[in-house]
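Novice: can't give you the sequence, but here's the structure:
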């Protein structure tokens, strides 16, 4: 029987290196309804991971040692006797909290998602691309020819959001923070205005060029970004919160003394909404199929960060890299 190297949370800490360790165990035998998968690539979700190893995700009961990671793609190397919808060699995707950061996965066959190839691009589409698609459809309710502003637009989520928005012939405002990210966004050929927030003041630009003109805002940063988006919403505008990067980076929520949010949006009939991917699970298959077809037809570009990370041990470095704001596209680790 082979062994399985895994990255696990072994204690709570603010530092991933203090909180985690490498654990090697024997591979368990699979049951008649299970499959054994060799993971090829895992996706890095550093902000969510950090809340886990800080012990701050309220709906997860972390018991040490806790394997973490959410998304992976790989190939089936063994199937149970009653599994008839998969075969050895099939490429599959998995999206499940507490499963990804390991070399091999044993899972029930009905938890596996068939994909054309076990590549970083399909890892990016599922679930990150799915989040972009469903967030725009269900929460932003984006309509053709509207104006949308997207924070962290060169990230794994953001670079899909801006492309899907342009497919609706929208005016797309993309915000990023480095020259490399500007270059990535330019290569997508879908952004009408790119704002590098380290070169231009977000509040000034939006208040000057887009005052009361933002129909939809897609924000995963928070604080100053949220405030600038909120101030410049159009009548019936929608501000979608898809993440809280700044708050999480600071370790606690900023306490403010100001009028409540409705003071800013009531007279506009605008709204602030939140997106959580797992609440739309019934729509995931349809979204995946649409995005897979677009990618295969080259109607959708999928950008993977060019920095190479390899092996279970590299997950820690990849996480630190993403938290440092260096990523362009989806950060993945090859196993």
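Specialist: Done, it's in. Everything quoted here is computed from the prediction, not taken from an experiment.
Novice: from here on, contacts and neighbour counts on C-alpha atoms
Specialist: Noted.
Novice: Could you pull up the contacting residues of the closest residue to residue 72 other than its chain neighbours?
Specialist: Sequence neighbours aside, residue 42 is the residue nearest to residue 72 in space, at 4.3 Å (criterion: CA to CA, 6 or more residues apart in numbering). By CA atoms under 8 Å, 6 or more residues apart in numbering, residue 42 lies in contact with 69, 71, 72, 73, 100, 101, 123, 332, 333, 334, 335.
Novice: Which members of these are positioned in helices?
Specialist: Mapping those onto helices (DSSP state H) picks out residue 123.
Novice: And the helices in the chain, which stretches?
Specialist: Using DSSP H, helices in the chain cover 16-19, 46-53, 120-123, 130-134, 158-167, 179-187, 202-209, 224-231, 245-250, 262-265, 284-296, 314-323.
Novice: Mind checking the ones you listed for the one nearest to residue 2?
Specialist: Closest to residue 2 of those, according to CA to CA: helix 314-323, at 21.4 Å.
Novice: Identify all contacting residues around stretch 70-83.
Specialist: 30-45, 86-101, 109, 118-120, 122-123, 126-127.
Novice: How far away from the center of its chain is that stretch?
Specialist: Computed by CA atoms, centre = their mean, to the nearest Å, the separation of stretch 70-83 from the middle of its chain amounts to 23 Å.
Novice: Buried by neighbour count: which residues of that stretch qualify?
Specialist: Of the residues in stretch 70-83, 70, 71, 72, 73, 74, 75, 76, 78, 79, 80, 83 count as buried by neighbour count, 16 or more other CA atoms under 10 Å.
Novice: One more: stretch 181-200?
Specialist: 181, 182, 184, 185, 186, 188, 190, 191, 194, 195, 196, 197.
Novice: one more structure, for comparison:
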């Protein structure tokens, strides 16, 4: 194939908010697959808060991206050449293909998807890693009961929107915490949340007390920091907290802010549990089938915030940390 593959490679470990100079925009010839390999043309990239953590050195749930490597990212694409028995030219697939136009793969971690069932970007959001995170984090760790009050932070993001909707399907009262009047309106008017708190203009602690008079039974935390501390003051007895992420802390240049109200866990006999979606990989199919059924029945809505152009990657990624996206942030690399 006489084509060029453009890529973003990690050039430096960011300090604070990532900047364009932390990556190097490179190009190389598109490779040909060898026996047992397939070549994927990347159509859409999944942009996720976790990518910020992957850029750091140090122990984590997954090895960091090494300097000089193509930046890790989930993606959806089309097979354009294959010497792999499990994949044919024309198959649509998802996998960790990286921030580039073409990806060579041995097929591990690659799954076929059907764009007739759902548009490709949905497989990066509600039917992808964010949706799996919401499903297993809420249902397996949060264990919501009908009538419970469920609070979710980062509620207008890719994970939070799904958490809230699943909680409603399970008969819970749902309160979302998000930044800005437009996002809060979207949560209540379009997704059916019972209430939304605008952390940019409201006192979160006072608003939680008003909207959760019997306390918080389940808290799905995507942001950490001050909001986690505020929720800790409003826990119901035997509350369950799911620690999914801490986006408010990812770009901190000083010590990470931990919860100062953690004694509330003892007083309320509550639990706080970390959640990594990769632990549930063997059950992804189960979650995808149920959520696809909810979507087909109109019970679960999906929203993608799609930005065009691989070259915009550094700036587009920062939308996550500036709170500028609603729903799943996706970068379109090429036309389908």
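Specialist: On my side now, so go ahead. All figures in this text were calculated on a predicted structure; none of them were measured in a lab.
Novice: Aligned counterpart of residue 207 of the first structure in the second structure, please.
Specialist: Correspondence of residue 207 of the first structure to the second structure, assessed by TM-score structural alignment: residue 209.
Novice: Next, count neighbours for that match.
Specialist: 17 (other CA atoms under 10 Å).
Novice: Pull out the buried residues from stretch 138-155 of the second structure.
Specialist: For stretch 138-155 of the second structure, by 16+ other CA under 10 Å, it's 138-139, 141-144, 148-155.
Novice: what stretch of the first structure does it fall on?
Specialist: Mapping stretch 138-155 of the second structure onto the first structure (TM-score structural alignment) gives residues 136-153.
Novice: Distance across the matching stretch, terminal residue to terminal residue?
Specialist: 14 Å (CA to CA, to the nearest Å).
Novice: hang on, the earlier thing: gap between the residue nearest to residue 72 of the first structure and residue 257 of the first structure?
Specialist: Separation of residue 42 of the first structure from residue 257 of the first structure (CA to CA) stands at 41 Å.
Novice: Grab the most central residue of the first structure for me.
Specialist: Centroid check for the first structure by CA atoms, centre = their mean gives residue 128 as the closest residue, at 4.4 Å.
Novice: what's the distance between it and residue 159 of the first structure?
Specialist: Using CA to CA, residue 128 of the first structure is found at 10 Å from residue 159 of the first structure.
Novice: likewise residue 304 of the first structure?
Specialist: For residue 304 of the first structure, the distance to residue 159 of the first structure - CA to CA - is 10 Å.
Novice: Would you mind listing the residues touching both of these two?
Specialist: Common neighbours of residue 304 of the first structure and residue 159, counting by CA under 8 Å, 6+ apart, are residue 329.
Novice: The equivalent of residue 60 of the first structure over in the second structure: neighbour count?
Specialist: Aligned counterpart of residue 60 of the first structure in the second structure: residue 63 (TM-score structural alignment). If you count neighbours by other CA under 10 Å, residue 63 of the second structure ends up with 13.
Novice: distance of residue 63 of the second structure from residue 56 of the second structure?
Specialist: 9 Å.
Novice: now swap in residue 178 of the second structure and tell me
Specialist: From residue 178 of the second structure to residue 56 of the second structure the distance is 27 Å (CA to CA).
Novice: Between those two, which is the more surrounded one?
Specialist: When neighbours are counted by other CA under 10 Å, residue 178 of the second structure and residue 56 differ, and residue 178 comes out ahead with 25 against 18.
Novice: Just to check, the more buried one is in contact with residue 161?
Specialist: No - using CA atoms under 8 Å, residue 178 of the second structure is not in contact with residue 161, being 10.4 Å away.
Novice: Find residues that contact each of these two.
Specialist: What both residue 178 of the second structure and residue 161 touch, as defined by CA under 8 Å, 6+ apart, is the set residue 155.
Novice: Can you get me a residue count around residue 261 of the first structure?
Specialist: 12.
Novice: Then residue 236 of the second structure?
Specialist: Residues near residue 236 of the second structure, counting by other CA under 10 Å, number 23.
Novice: give me every residue that touches the residue mapped onto it from the first structure.
Specialist: Aligned counterpart of residue 236 of the second structure in the first structure: residue 234 (TM-score structural alignment). By CA under 8 Å, 6+ apart, residue 234 of the first structure lies in contact with 211, 212, 213, 214, 215, 268, 270.
Novice: Tell me the buried residues within the residues you listed.
Specialist: 211, 212, 213, 214, 215, 270.
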